[in-house]
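Engineer: Sharing a sequence plus its predicted fold:
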Amino acid sequence: MRFQTETIGDATLYLGDALEILPTLDRRFAMVLADPPYCSGGTTAPERTKATSAKYQSHENRGLYPEFAGDTRDQRSFLAWSTLWLGRARAVALPGAICAVFSDWRQLPVTSDALQAAGWIWRGIVPWDKTEASRPQQGRYRIQAEYVVWGTNGPRPLAGSTAPGVFRMPKPHRKHHIAGKPVELMEGLMSVVDGPVLDPFMGSGTVGLACAARGLDYVGIEVEPAYFEIACQRLREAGKSGTVTASADWGSAPAA
């Protein structure tokens, strides 16, 4: 089976479906860092099948970014699909490798279930506090956090550096994806690994930029051609300009 690929420095980018590509990978990874479609924008079928821009952007911002696929599943199909890709990702993970999966509050329970169903050992949840710049809700609590459900591929030694258990930073001022996240957030999450990183839902290539900053090999997979091209372009431009540099020493504290 052939897929379109691009090699940019230490990064290999695949255009295609993660479920099809993951079993073909011939290397093993120290980390799986994934930001899958949450499928949480709507409780009824008509709401779920709306364009992602309609579900996750205000009216004035629609059309700024390409739409993304895979966001129409209900809870049962999301659990089944998540268990499938998480199992295939674990098959190419090193012993003790970390798996870190983004989620919002709606999909937090089912994501933790899928992680365990796929054979990972669930280790905890890392909140991403998006600060008070997040969208307010009058008469309610501000929607201020997203979450990273994380686990390991079997035992992981208590050795090496320690990463924060909570990350506090706003969403990027300039995004390249509807659900874009900060490069610095990805750098912090991968600060406790020193091997290749697998990103099954590459989007605009943010994890790839963080890997370049930390000098880690990277494999990214993206099903949407528009976002695949954006990711390739961002990595090329960062490499040419020399602006890909580590922004923080996240892992300076000793492990407990």
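Structural biologist: Noted; the coordinates are in hand. Numbering: from 1, shown residues only.

Engineer: contacts and neighbour counts: CA atoms only from here.
Structural biologist: Noted.

Engineer: Show me the helices in the chain, by range?
Structural biologist: Per DSSP state H, the chain has helices spanning 18-21, 45-48, 52-56, 75-91, 108-117, 183-189, 206-214, 225-241. These are given in chain order.

Engineer: just these: most buried one?
Structural biologist: Scoring those by mean neighbour count under mean count of other CA atoms under 10 Å gives helix 206-214 as the most buried, with a mean of 26.

Engineer: In this protein, which residue is most central in space?
Structural biologist: Asp35 (2.5 Å; CA atoms, centre = their mean).

Engineer: Quick check: chain neighbours aside, which residue is closest to it?
Structural biologist: Distances taken as CA to CA, 6 or more residues apart in numbering put Phe102 closest to Asp35, at 5.0 Å, once the chain neighbours are dropped.

Engineer: What is the burial count for that neighbour?
Structural biologist: Taking other CA atoms under 10 Å as the criterion, the count of residues near Phe102 is 22.

Engineer: my read: it touches Trp128, true?
Structural biologist: No. In this structure Phe102 lies outside contact range of Trp128 using CA atoms under 8 Å: 9.3 Å.

Engineer: what do these two both touch?
Structural biologist: Between them, Phe102 and Trp128 share these contacting residues under CA atoms under 8 Å, 6 or more residues apart in numbering: 146-148.

Engineer: Can you give me the neighbour number for the nearest residue to Trp122 once chain neighbours are set aside?
Structural biologist: When the adjacent residues along the chain are set aside, Trp122 lies closest to Gly151, with 4.2 Å between them (CA to CA, 6+ apart). Neighbours of Gly151 under the rule other CA under 10 Å: 25.

Engineer: what about versus this one:
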Amino acid sequence: MPMKWQLHNVDAIPWLIDQSSDDYDALVTDPPYSSGGLHAGARTSDSANAKYINDPGKYPEFTGENRDQFSHMQWSTLWLTHAHRVLRAGAPVMVFTDWRQLPVMTSALQAAGFTWRGIVVWDKTEGVRPQKGRFRQQSEFVIWGSKGKWHSSDGPVLPGVFRHSVTAGGPKMHTTGKPVPLMSDLIKACPSGTILDPFAGSGSTGLAAIRSGRFFVGCEREEAYFNIACERLSNTA
């Protein structure tokens, strides 16, 4: 039986540079946000987990979370530019971000050569970060677009808001992990073929891709999460 997935334990940018042009059918990914702190101490902390969860020791740590906004935009433009080259014409692109980095990421997407087409809202439900007297931070965002023209004018009309709890489909395996049902919903907009994820984390995009009958190729530089993702993908495949 042919392999349904490939995952590489390497950094995204040099890996993307080594890939052939026009090789992948869609990009669906959740890169580090470099967000989560109002003050310099939080933004420059060595602990990414401490910015996002109450129990920093619950998940393995990950790096790339302490860039300032300008360097985050430059870095995002760089990896997106390399991703643009390896995608086929018409390929959809979907990139997660939060409210702080939303303006930065929409600019980076366009600077890399993609056509920006809109924003999908992930409603994480009311169970997330209640604060008395304030609005809940219960949404994250998926910036979506394409490499040139959209790949198809057929298919179902998909919603612009998806409502899933952070543990929908099973417990989180990553500090900022996305639920597999959410990823499955997003992948419905992708053509058949190979889904690319340069920031694979615990492998949720890959699980959704395999379950939909597509192929998955990605990379994850943190060894702990690479091992978690490989185990999950192996059990799914």
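Structural biologist: Ah, there it is. In this text, all values refer to a predicted model and were calculated from it rather than measured experimentally.

Engineer: so which of the shared contacts of Phe102 and Trp128 of the first structure is the most crowded?
Structural biologist: When neighbours are counted by other CA under 10 Å, Val148 leads these with 25 neighbours.

Engineer: give the contact list for that residue.
Structural biologist: Listed by CA under 8 Å, 6+ apart, the contact set of Val148 of the first structure reads 100-103, 125-128.

Engineer: go on, Arg129 of the second structure?
Structural biologist: With CA under 8 Å, 6+ apart as the criterion, the residues that contact Arg129 of the second structure are 136-138.

Engineer: Type out the ChimeraX command that picks the buried ones from these.
Structural biologist: To isolate in ChimeraX the members of the contacts of Arg129 of the second structure that are buried, counting by 16 or more other CA atoms under 10 Å, one can use:
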select :137,138
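
Engineer: any chance of the contacts of Arg129 of the second structure in JSON lines, with distance to Ala200 of the second structure too?
Structural biologist: Formatted as JSON lines, the entries for those read as follows, by distance: CA to CA, whole Å:
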{"residue": "Arg136", "distance to Ala200 of the second structure": "27"}
{"residue": "Gln137", "distance to Ala200 of the second structure": "24"}
{"residue": "Gln138", "distance to Ala200 of the second structure": "23"}
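
Engineer: excluding its backbone neighbours, what's nearest the residue mapped onto Thr12 of the first structure from the second structure?
Structural biologist: Aligned counterpart of Thr12 of the first structure in the second structure: Gln6 (TM-score structural alignment). Closest residue to Gln6 of the second structure in three dimensions, ignoring its sequence neighbours and counting by CA to CA, 6+ apart: Val217, at 4.7 Å.

Engineer: quick one on the thing from earlier: OK, contacts around the match of Thr12 of the first structure?
Structural biologist: Taking CA under 8 Å, 6+ apart as the definition of contact, the neighbours of Gln6 of the second structure are 216-218.

Engineer: Same check for those residues, but in the first structure.
Structural biologist: When you map the contacts of Gln6 of the second structure onto the first structure and apply both residues aligned by TM-score structural alignment, their matches' CA atoms under 8 Å, the shared contacts are 216-218.

Engineer: if we take these, which one ends up nearest to Ser107 of the second structure?
Structural biologist: Ser107 of the second structure lies nearest to Gly218 out of those, by CA to CA, at 23.8 Å.

Engineer: show me the contacts for the closest one.
Structural biologist: If a contact means CA under 8 Å, 6+ apart, then Gly218 of the second structure has 6-8, 196-200, 206 as its contacts.

Engineer: Kindly report the same for Ser184 of the second structure.
Structural biologist: With contact set as CA under 8 Å, 6+ apart, Ser184 of the second structure has these partners: 205, 208-209, 212.

Engineer: Please apply the same query to Gly145 of the second structure.
Structural biologist: Taking CA under 8 Å, 6+ apart, we find Gly145 of the second structure in contact with 92-94, 114-118.
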